[in-house]
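Q: Please work out how this folds:
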Amino acid sequence: MPSSAKPIDSTDDPHGFKRRGVLFVLSSPSGAGKSTIARKLLAAEPELSMSVSYTTRPPRPGEVDGVDYHFVDLETFREMASNHEFLEWAHVFDHRYGTPKAQVWHVLEQGRDILFDIDWQGAQQLHQLAGGDVVRVFILPPSMPILRDRLEKRATDSLAVINARMDRAANEVSHWDGYDYVLVNDDVEQCFECVKTILAAERLKRSRQTGIIGFIRKLLR
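A: A predicted model of the protein is given here:
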């Protein structure tokens, strides 16, 4: 979050009540279009920032430490986990991924929103810890054959890896009912508009409008 950003705080402006931020989770099988939608959402929503996870996997070409991920060795990751520095963490394809706790609480308390690109395990852990601050959106592919076709056309993985991703996809889809919203990405623009609408509605929930009490008191004077 930029250092110049200020919390949303007003008891006079009915469109600017102080509020708690949203922990906005996007999950999907690999190849379902989640990353594309996440990039579009970050570009369209200046008050939304991406949670930067820690991972034990090596950087891919073009990835920047501290921007895409915090890249650490296994020993460091284990030490952070034992010190309870993660809100959630998971073991995925022989590597570990974890969400830093301190950064998330700081941004949330400022009334800002955080986007999470995590799987169903991470979403479940996050919901257990943060409850009502978490909004979970699961993105489905139009069909499993289409999902496989997308993975093959990316030409970044071997056949064995694609097969493993498809097996994992079936497992991930089976957890669809652990989410607040479920969308089918058969049209990326339409799916993106639905995701934007969900975020806008969740920001306006009465339970998040912590500044509305002051406004109502003034209104009734």
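Q: Going by C-alpha atoms from here, please, whenever you check contacts or count neighbours.
A: Fine.
Q: ok, which stretches of the chain are helices?
A: 34-44, 74-82, 101-109, 120-130, 144-154, 159-173, 188-203, 212-219 (DSSP state H).
Q: The structure of the following sequence is requested for comparison with the preceding one:
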Amino acid sequence: MKDDKGLLIVLSGPAGVGKGTVCNALRNEDTDIEYSVSATTRQPRAGETHGINYFFKTKQEFEEMIENNKLLEWAKYVDNYYGTPLDYVEETIDKGKDIILEIEVQGAKKVKERYPDGVFIFLMPPSLAELRNRIVGRGTENEDLINKRMNVAREEIDMMESYDYVVENDEVEKAVERIKSIVTAEHCKKDRLIEKYKQLVEVE
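A: Alright, predicted model coming up:
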């Protein structure tokens, strides 16, 4: 028996760790998990599509969303805004479907304050050297920005303590299997099911 509400799953970790790749692989394998599309003011990378990878917004458009309380969370990261549109997340959970947010560590902290029952997963690189190689391999940042991202990554890894689970992204397929196992276990947690099961033994 599954609990009526869906899970809010938050996946975050340092830039370059492969959050987008893991989320895309998870979405392709498990159709029961909805994927929340974030909004951002950064420029699209090659192959990214508006409305699928991100909602690409101007700075003015994003700041209007902040003012109108249209975001579950938002953060400014390396001179760009990132945020999660609120309405779609709440509607999905209320329908009993799980939804995964791929967000930065700053944003995850804000979500936890609002949704402490969420499932918070920190995606780790095998090493900082491998993380740097992945960022360099994207070919989208200059040396100065790469160094900034590495400095931020060290700070973000220090915030791992506030997460429920840590998944190493050594291989995408293995990371996906670990996340699927976490979701299955969370749906079996006593605290999520106890009220529903108590109703089965209540005497009318």
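Q: Figure out which of the helices of the first structure is closest to D94 of the first structure.
A: Nearest of these to D94 of the first structure, taken as C-alpha to C-alpha: helix 74-82 at 10.9 Å.
Q: Is it possible to get CSV of the helices of the first structure that adds mean neighbour count and distance to Y179 of the first structure?
A: CSV is the format used below for the helices of the first structure (neighbours: other C-alpha atoms under 10 Å; distance: least, C-alpha to C-alpha, whole Å):
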stretch, mean neighbour count, distance to Y179 of the first structure
helix 34-44, 16, 15
helix 74-82, 14, 25
helix 101-109, 15, 20
helix 120-130, 18, 8
helix 144-154, 15, 20
helix 159-173, 15, 11
helix 188-203, 16, 13
helix 212-219, 14, 28
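Q: Redo the ones you listed as a markdown table? Include distance to R19 of the first structure.
A: As requested, the helices of the first structure are exported to a markdown table (distance: least, C-alpha to C-alpha, whole Å):
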| stretch | distance to R19 of the first structure |
| --- | --- |
| helix 34-44 | 20 |
| helix 74-82 | 30 |
| helix 101-109 | 9 |
| helix 120-130 | 15 |
| helix 144-154 | 38 |
| helix 159-173 | 32 |
| helix 188-203 | 8 |
| helix 212-219 | 9 |
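Q: quick one, which of those helices is nearest to T56 of the first structure?
A: Closest approach to T56 of the first structure among these is made by helix 74-82 (5.7 Å; C-alpha to C-alpha).
Q: ok, back up a step: which one of the helices of the first structure lies nearest to V64 of the first structure?
A: helix 34-44 (15.8 Å).
Q: who are the neighbours in contact with the residue positioned nearest the centre of the second structure?
A: Here the mean C-alpha position of the second structure is nearest to the C-alpha of E102 (C-alpha atoms, centre = their mean), at a distance of 2.4 Å. Taking C-alpha atoms under 8 Å, 6 or more residues apart in numbering, we find E102 of the second structure in contact with 10-12, 19-20, 23, 36, 38.
Q: Now do D30 of the second structure against G118 of the second structure, distance only.
A: Applying C-alpha to C-alpha, to the nearest Å, the value for D30 of the second structure to G118 of the second structure is 19 Å.
Q: how close does the equivalent of T21 of the second structure over in the first structure get to D117 of the first structure?
A: Residue-level alignment of T21 of the second structure against the first structure, with TM-score structural alignment as criterion, gives T36. From T36 of the first structure across to D117 of the first structure, the span is 11 Å (C-alpha to C-alpha).
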